[in-house]
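Trainee: give me a model of this one.
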Amino acid sequence: YFTEEPAFKEISMGMSGDYPVAIDEGSTMVRLGTVIFGER
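Mentor: Next up, the predicted model:
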């Protein structure tokens, strides 16, 4: 984790099933496909 490096400004972790935890842990980008579009 490179907090001073501009190229590493996003922290992508978490998906529809665990996005609250990912946000609590500092994620700045979360994948929410199932929440928006439903199960496949």
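Trainee: drop to CA atoms for contacts and neighbour counts, all remaining ones
Mentor: Fine.
Trainee: residue 21: neighbour count?
Mentor: Residues lying near residue 21 (other Cα atoms under 10 Å) number 13.
Trainee: so which elements touch the helix or strand hosting residue 34?
Mentor: Using DSSP states H and E, residue 34 sits within helix 33-37. Of the remaining helices and strands, none touches helix 33-37 by 3 or more Cα pairs under 8 Å, 6 or more residues apart in numbering; DSSP states H and E.
Trainee: buried ones in that helix?
Mentor: Residues of helix 33-37 include none that count as buried (16 or more other Cα atoms under 10 Å).
Trainee: and the helix or strand residue 20 falls within, what's buried?
Mentor: Here residue 20, judged by DSSP H and E, is contained in helix 19-24. Judged by neighbour count (16+ other Cα under 10 Å), helix 19-24 contains these buried residues: 19, 22-23.
Trainee: could you also give me the structure for this second sequence? I'd like to compare it with the first:
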Amino acid sequence: LPVRRNMIVTDEVIESAQSIVIPEAANRVVSAQTVLKEILLGMK
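Mentor: From the prediction side, this is the model:
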């Protein structure tokens, strides 16, 4: 996750219905995978 639980942000904030922390982390993973895929395909 892009935050430090219970140090910067409490669990209640991270896990609230309004929180975008978890979806943003998932987006970050997909973005990194896509970039890596494009780099590897470009090396062929």
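Trainee: tm score of chain vs chain?
Mentor: With the length set by TM-score structural alignment, normalised by the length of the first structure, the two chains reach a TM-score of 0.28; 24 aligned residues with a Cα RMSD of 3.1 Å.
Trainee: possible to save the buried residues of helix 19-24 of the first structure as a markdown table with distance to residue 37 of the first structure?
Mentor: A markdown table is the format used below for the buried residues of helix 19-24 of the first structure (distance: Cα to Cα, whole Å):
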| residue | distance to residue 37 of the first structure |
| --- | --- |
| 19 | 15 |
| 22 | 20 |
| 23 | 20 |
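Trainee: which one of the residues you listed is nearest to residue 33 of the first structure?
Mentor: residue 19 (11.2 Å; Cα to Cα).
Trainee: so where does residue 41 of the second structure fall, helix or strand?
Mentor: With DSSP H and E as the test, residue 41 of the second structure turns up in helix 21-42.
Trainee: list the buried residues of that helix.
Mentor: residue 21.
Trainee: wait, doesn't residue 14 of the second structure sit right on residue 24?
Mentor: No. In this structure, residue 14 of the second structure is not within contact of residue 24 by Cα atoms under 8 Å, at 11.4 Å.
Trainee: for the buried residues of helix 19-24 of the first structure, which one is nearest residue 34 of the first structure?
Mentor: residue 19 (11.2 Å).
Trainee: how close does that closest one sit to residue 35 of the first structure?
Mentor: Taking Cα to Cα, to the nearest Å as the criterion, residue 19 of the first structure is separated from residue 35 of the first structure by 10 Å.
Trainee: residue 21 of the first structure too?
Mentor: Counting by Cα to Cα, the gap from residue 21 of the first structure to residue 35 of the first structure is 15 Å.
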